[in-house]
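Student: structure for the following, please:
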Amino acid sequence: MPETASAPETRVLVASRNPKKLRELRRVLDAAGVVGIEPVGLDEIPPYPETPETGATFEENALIKARDGAAASGMPCIADDSGIAVDALSGMPGVLSARWSGRHGADAANTALLLAQLTDVPDDRRGGAFVSACALVVPGPDGGEAEEIVVRGEWRGRIAREPRGDGGFGYDPVFVPDDDTRSAAELTPEEKDARSHRGAALTRLVPALRALAQR
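Tutor: Alright, predicted model coming up:
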């Protein structure tokens, strides 16, 4: 008998050029048993104008990016805005996390500045949380109104006094989860997915992505 052709996968744009974020989404989908979704990164589509991330919250910035990606590509688009909120700094760096030192994406400089700002803060006051807001924007049929979903995940921990570990990215080397003695950069990818802020947020998108794959 001839083989039955498999259904084409639904391409979903991930509004990021970070390959680790694409792999993270694939692991979350695999763990949830979701099939039929093909994540696509920004490097795989033609460039388009990106609106400045001027939102006051993670949720606002995630929606800015997801709306841009969906409008430009015509594909459903997932975007996240995430960062670290430190109790002793009144929730900062917050939405400024990626450019805390003045240059976007300068992980080592951002981390060094954060540690310098916390030099005199005692260990029992070094609490904080990683926060991630993930937005999914699905273009409406025939140019109709888009469907928008925004979810949030948080991961509580404390800020170490020096970086540890080679995994992860961003502030992972100085973030120690409340239920562990290792930094986030010392966890395996699977351990991080199961506990992290972005993993929690992406997991909350799974029902919508499962429904999208079945359309």
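
Student: make it CA atoms for all contacts and neighbour counts henceforth
Tutor: Noted.

Student: ok, Gly33 to Ala200 distance?
Tutor: From Gly33 across to Ala200, the span is 16 Å (Cα to Cα, to the nearest Å).

Student: give the contact list for the closest residue to Lys192 other than its chain neighbours.
Tutor: The shortest distance from Lys192 to any residue other than its chain neighbours is 6.9 Å, reached at Ala184 (Cα to Cα, 6 or more residues apart in numbering). Listed by Cα atoms under 8 Å, 6 or more residues apart in numbering, the contact set of Ala184 reads Gly165, Gly167, Gly168, Asp172, Pro173, Val174, Phe175, Val176, Pro177, Lys192.

Student: one more, for comparison:
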Amino acid sequence: MTTPLLLSSHNAHKLAEFRRIVGEALPGATVDAYDGPEPVENGVTFEANALIKARAAVEHDGRPAFADDSGIAVDVLGGAPGIFSARWGGSQASDVFNRRLLLEQLADVPDEHRRATFVCAIALVVPDAQGGPAREHTVVGRWPGVLLREERGTGGFGYDPVFQPQGERRSAAELTAKEKNGLSHRARAFRALVPILREEFGAGA
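Tutor: A predicted model of the protein is given here:
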């Protein structure tokens, strides 16, 4: 791609992770950081919130933009924290506080009922060069696993230290960046987006 994709996020961890994922999936493609205001994320699904953020970036900057909305869905909690993952701790919300709160809430839940899934929705918004309606696309990636009983590992961010991916003995925070980039919900969602990017921007995108 000759024009860098704009990632609508102020999260430095996500920016670094997406730059690695995009670089591996589309060699030569680059990702710029969004420097505009944070939109109000009042959608009720991951897809809706991703679209809100991507639209805001296009309105602010004018270039094609993508955004993700992601979180962890715990089966025994009916899919919560879900879209509220980053705000699970309320006024005290932080990665550390959110993880500890979730583990406390599931302290008495047996191992066989601790299934959880990381979910990532990515929205791509491409403004029309002729001034017509923007083209909008959404894709979703899911990374199944279980919730551990204590934090393990120092890598990653968010709920990574308490999430053990399906088929793994390590937590997501114990994986290398390269391993995580190949397995994560964001990587799975972006792989689903690649054919759309190639259709929008050409085979060499």
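
Student: so after superposing, what's the score?
Tutor: The TM-score (TM-score structural alignment, normalised by the length of the second structure) is 0.92; 203 aligned residues with a Cα RMSD of 1.8 Å.

Student: one step back: alignment lookup: the residue nearest to Lys192 of the first structure to the second structure.
Tutor: When the second structure is aligned by TM-score structural alignment, Ala184 of the first structure is paired with Ala172.

Student: follow-up on the earlier one: ok, Gly33 and Ala200 of the first structure, which is more surrounded?
Tutor: Between Gly33 of the first structure and Ala200, counted using other Cα atoms under 10 Å, Ala200 has the larger neighbour count: 23 against 10.

Student: and that one, that one's in a helix?
Tutor: Yes - the assignment for Ala200 of the first structure (DSSP: H, G, I helix; E, B strand; the rest coil) places it in a helix.

Student: distance of it relative to Ser16 of the first structure?
Tutor: Distance from Ala200 of the first structure to Ser16 of the first structure, by Cα to Cα: 18 Å.

Student: okay, helices next: where are they in the second structure?
Tutor: 12-25, 46-61, 95-105, 177-183, 185-201 (DSSP state H).

Student: and the residue nearest to Val176 of the first structure when sequence neighbours are not counted, what does it touch?
Tutor: With sequence-adjacent residues excluded and distances taken as Cα to Cα, 6+ apart, Val176 of the first structure is closest to Ser183, at 4.3 Å. Neighbour list for Ser183 of the first structure: Ala160, Arg164, Gly165, Asp172, Pro173, Val174, Phe175, Val176, Pro177 [criterion: Cα under 8 Å, 6+ apart].

Student: just put these in CSV and tack on distance to Pro122 of the first structure.
Tutor: Listed next are those as CSV, based on distance: Cα to Cα, whole Å:
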residue, distance to Pro122 of the first structure
Ala160, 11
Arg164, 19
Gly165, 22
Asp172, 20
Pro173, 19
Val174, 15
Phe175, 15
Val176, 15
Pro177, 17
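
Student: return the member of those residues nearest to Gly128 of the first structure.
Tutor: Using Cα to Cα, the shortest approach to Gly128 of the first structure within those belongs to Phe175, at 8.6 Å.

Student: residues near the aligned partner of the closest one in the second structure, how many?
Tutor: The equivalent of Phe175 of the first structure in the second structure is Phe163 (alignment by TM-score structural alignment). Neighbour count of Phe163 of the second structure, defined by other Cα under 10 Å: 28.

Student: how about His60 of the second structure?
Tutor: Other residues close to His60 of the second structure by other Cα under 10 Å number 13.

Student: now do the contacts for the residue nearest to Arg125 of the first structure when sequence neighbours are not counted.
Tutor: Once flanking residues are discounted, Arg125 of the first structure sits nearest to Ala88: 6.6 Å by Cα to Cα, 6+ apart. Ala88 of the first structure makes contact with Leu118, Val121, Arg125, Arg126, Gly127, according to Cα under 8 Å, 6+ apart.
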